[in-house]
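Participant: Okay, sequence plus prediction incoming.
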Amino acid sequence: MVKVAFLGLGVMGYPMAGHLAAAGHKVTVYNRTPSKAEAWAKSHSGNAAETPQKAVQDADFVMACVGNDDDLRAICLGDDGAFAGMKEGSVFVDHTTVSAKVTTELYATAADQAIAFVDAPVSGGQAGAENGALSVMCGGTQSAYDQAEPIIAAYAKICRRIGDSTAGQVTKMCNQIAIAGLVQGLSEALHFAQKAGLDGRDVVEVISQGAAGSWQMENRFATMLEDQFDHGFAVDWMRKDLNICLSTADDIGASLPVTALVDQFYKDVQKMGGGRWDTSSLLKRLTSAG
């Protein structure tokens, strides 16, 4: 059992930090809203710190799960940042979905301070975090990964090193690219079934057992048919992720025509006031159009 700091207690980070405490690790948390960190500490017999720098004192591992590139820089850098307080030989594990650019930048800064850095974005949503069943895709040195993997195991269904630094983030981009097309396809299938006068549940019961089956179909079709989109991964965050994918595609010369199209569909959902709706709200865009 080791000393761990967890930075960022959103819908993902809060339960992830809880799994670390349940595994017997000594956990100190930091959150931008202090009351949330204090509530977590009270519930899990842990500690809350006022700044990232204070949270990471003497920590062997520092886990982060925040919002975007700027949020990650904010908790890592500066006098109150995590890097200012981490000891040599410790490991920073970033579970945030961010750009490869900021990962490269922070990896180099950490290396200058003899801190290992593993980019380890996750997939599985809030339910995966709460159930300790996330898919974790990692980039970094083999030695840093080997140290971090037993700690990550507290909330992972599967954890794999894909390659060197940024490999985890690029794999997460692949994940989001695949999801975008799947959710749009599922939305069109359900919309088509409704227009054809079919019961969407009956349709899904059959097609989900064949080649059309997917996580999205299994976990989202019922709420989609009920016009409920107040759960899961928000459209605003998905657009943030898809913009990272599209920007990276430009850099490496990849073609992502479907991803670019679905990104614009999500923009339409935002214009409908659905920025905080679940990503399955692509169906709402179709049904609202008639």
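Facilitator: Structure received. Numbering: from 1, shown residues only.

Participant: contacts and neighbour counts: CA atoms only from here.
Facilitator: Will do.

Participant: could you measure the most centrally placed residue in the chain against Gln57, distance?
Facilitator: Closest to where the C-alpha atoms of the chain average out (Cα atoms, centre = their mean) is Val122, at 4.7 Å. Val122 sits 25 Å away from Gln57, going by Cα to Cα, to the nearest Å.

Participant: same thing with Arg220?
Facilitator: Computed as Cα to Cα, the Arg220 to Gln57 distance reads 41 Å.

Participant: got it, and Ile244?
Facilitator: The separation that Ile244 has from Gln57, given Cα to Cα, amounts to 32 Å.

Participant: What of Gln228?
Facilitator: Distance of Gln228 to Gln57, computed by Cα to Cα: 43 Å.

Participant: buried sites along stretch 29-45?
Facilitator: Of all the residues in stretch 29-45, those buried under the rule 16 or more other Cα atoms under 10 Å are Val29, Tyr30, Asn31, Arg32, Lys36, Ala37, Glu38, Trp40, Ala41.

Participant: The closest residue to Thr51 other than its chain neighbours and Gln57: what is the separation?
Facilitator: Spatial nearest neighbour of Thr51, excluding adjacent residues (Cα to Cα, 6 or more residues apart in numbering): Asp80 at 6.0 Å. Asp80 is 12 Å from Gln57, where distance means Cα to Cα.

Participant: Same question for Asp236.
Facilitator: Distance from Asp236 to Gln57, counting by Cα to Cα: 34 Å.

Participant: again with Leu186
Facilitator: When Cα to Cα is the yardstick, Leu186 and Gln57 sit 47 Å from each other.

Participant: Sort out which residues of the lengthiest helix in the chain are buried, please.
Facilitator: Scanning the chain for the longest helix, with DSSP state H as the assignment, gives helix 167-195. Within helix 167-195, the residues scored as buried using 16+ other Cα under 10 Å are 167-173, 176-177, 179-191, 193.

Participant: List the buried residues for whatever helix or strand comes next after it?
Facilitator: Per DSSP states H and E, the first helix or strand lying C-terminal to helix 167-195 is helix 200-207. By neighbour count on 16+ other Cα under 10 Å, the buried set for helix 200-207 is Gly200, Val204.

Participant: moving C-terminal of helix 200-207, what's the next helix or strand?
Facilitator: Toward the C-terminus, helix 200-207 is succeeded by helix 215-225 as the next helix or strand (DSSP H and E).

Participant: and here's the other structure:
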Amino acid sequence: MAKIAFLGMGAMGSRMARTLLDAGHDLVVWNRTPERCDPLIEAGATGAETPRDAAAAAEFTISMLRDTDVSREVWCDPDTGAFAGLPESSVAIESSTITPEGAAELGEFARERGLTFLEAPVSGTLPQAENGALVYFLGGEAETAKRVHDVLEPLAKAQHHVGTWGMGARMKLATNAMLGVQVAAWAEIIPMLERGGMDIDLALEALSSTPIWTPNAPYITGTMQRSDFTPQFPVDLISKDFRYAIAEGGEARMPMTEAAKRLFARASEAGHGDENMTGVVQVNRD
């Protein structure tokens, strides 16, 4: 078992950290709001006051943070950042959804200091984090990807080494943009069927027998039909990912993603930003 530092106790990070703790790893945890670490500490983890302190004795340091700016601060702050405390023999693993440029910057920052860095964003939400079913997109040296394999194994359904720094972020943005476009499409179709007086159960049963029915369609349509918008992937977070993806691909070349981004922005403006991404259907029901 390894000594692992985990930075970020949000909805995803806390569940990932708990999975690693349950797998028997020696875990050190940090969060900007310290009380978010309390459940992990009560379960056997050790708390740290700063990212630097958390990383100081760890073999692997993993972060799961909100965005590029927060990630840069947590890793690179000269006084409290994780890179300032990271031992040369350890590996820094960035699992946050950040921009490709941000991932490459972190990699170069680490290399200049003789440190080893791997980006490892994930596809999956809360149930996958709890049940070890995340899909990893690994960006960095192939040898580093092999080195972290066993550490990430309790969390992973699959681990894909997709290239150098920045490539993992591109894969994650591609995944989330495709997901968001699908959610936006269903957010139009479900209200259209409802307004037409359709029995939605019958309509979805019929649609499920056609080639357009994707593996995530039962989840998307089911939460929309039940109006169950308990956050797993909130509207505001996927909106951030749309912005990153469009900045990467170009607004003129991603018209469907841009249209989906506008729908999600409308949902945020209507007060649904903290709700699950499927809550965007409410905009078209109004």
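Facilitator: Here it is on my side, so go on. What you are looking at is a predicted structure, and each value in this text was computed from that prediction instead of being measured.

Participant: where does the TM-score land?
Facilitator: Once superposed, the chains reach a TM-score of 0.96 (TM-score structural alignment, normalised by the length of the second structure), with 285 aligned residues with a Cα RMSD of 1.4 Å.

Participant: more crowded one of Gln228 and Gln57 of the first structure?
Facilitator: Set side by side, Gln228 of the first structure and Gln57 show unequal neighbour counts under other Cα atoms under 10 Å, the larger going to Gln57 at 19 against 15.

Participant: so what's the more buried one closest to, chain neighbours aside?
Facilitator: Nearest residue to Gln57 of the first structure in three dimensions, chain neighbours excluded: Gly85, at 5.7 Å (Cα to Cα, 6+ apart).

Participant: what sits against the aligned residue in the second structure for that neighbour?
Facilitator: Structural alignment places Gly85 of the first structure opposite Gly85 in the second structure (criterion: TM-score structural alignment). In this structure, Gly85 of the second structure makes contact with Pro51, Arg52, Asp53, Ala54, Ala55, Ala56, judged by Cα atoms under 8 Å, 6 or more residues apart in numbering.

Participant: count of neighbours near the fifth one?
Facilitator: One way to gauge burial is a neighbour count; for Ala55 of the second structure, by other Cα under 10 Å, it gives 32.

Participant: thought it was touching Val29?
Facilitator: No - in this structure, Ala55 of the second structure sits apart from Val29 without contact. The criterion is Cα atoms under 8 Å, and the distance is 9.3 Å.

Participant: hang on, the earlier thing: select from the contacts of Gly85 of the second structure every entry located in helices.
Facilitator: Judged by DSSP H, those include Pro51, Arg52, Asp53, Ala54, Ala55 as members of helices.

Participant: Next one: the residue sitting furthest away from the middle of the second structure from Trp213 of the second structure, what distance?
Facilitator: Most distant from the centre of the second structure: Gly197, at 37.2 Å, with distances by Cα atoms, centre = their mean. Counting by Cα to Cα, the separation of Gly197 of the second structure from Trp213 of the second structure is 22 Å.

Participant: how big is the offset of the longest strand along the second structure relative to the first structure?
Facilitator: Longest strand in the second structure by number of residues (criterion: DSSP state E): strand 156-163. Between strand 156-163 of the second structure and the aligned residues of the first structure, the post-superposition mean distance stands at 0.9 Å (mean Cα distance after the TM-score superposition for the first structure).

Participant: In the first structure, what range does that strand match?
Facilitator: For strand 156-163 of the second structure, the aligned range in the first structure is residues 156-163, judged by TM-score structural alignment.

Participant: returning to what we had before: just how off-centre is the longest helix of the first structure within its chain?
Facilitator: Between the centre of helix 167-195 of the first structure and the centre of its host chain there is 16 Å, according to Cα atoms, centre = their mean, to the nearest Å.

Participant: give me the element the closest residue in space to Pro34 of the first structure that isn't next to it in sequence is part of.
Facilitator: Setting aside the residues directly before and after it, Pro34 of the first structure is nearest to Glu50 in space (Cα to Cα, 6+ apart), at 6.9 Å. In this assignment (DSSP H and E), Glu50 of the first structure forms part of neither any helix nor any strand.

Participant: in terms of contact, does Glu50 of the first structure touch Thr28 like I think?
Facilitator: No - proximity of Glu50 of the first structure to Thr28 does not meet the contact threshold set by Cα under 8 Å, at 10.5 Å.

Participant: which of these two has more neighbours?
Facilitator: For Glu50 of the first structure against Thr28, the residue with the higher neighbour count under other Cα under 10 Å is Thr28, and the figures read 27 against 16.

Participant: Now do the same for that one: helix, strand or coil?
Facilitator: Under DSSP: H, G, I helix; E, B strand; the rest coil, Thr28 of the first structure falls in the strand class.

Participant: what helices or strands is the longest strand of the second structure leaning on?
Facilitator: Identification of packing neighbours for strand 156-163 of the second structure by 3 or more Cα pairs under 8 Å, 6 or more residues apart in numbering; DSSP states H and E yields strand 134-139, helix 142-152.

Participant: among those, which is the most enclosed?
Facilitator: Most buried of those by mean neighbour count (mean count of other Cα atoms under 10 Å) is strand 134-139; its value is a mean of 26.

Participant: What is the corresponding segment of the first structure for it?
Facilitator: When the first structure is aligned by TM-score structural alignment, the counterpart of strand 134-139 of the second structure is residues 134-139.

Participant: Nice, that's everything, thank you.
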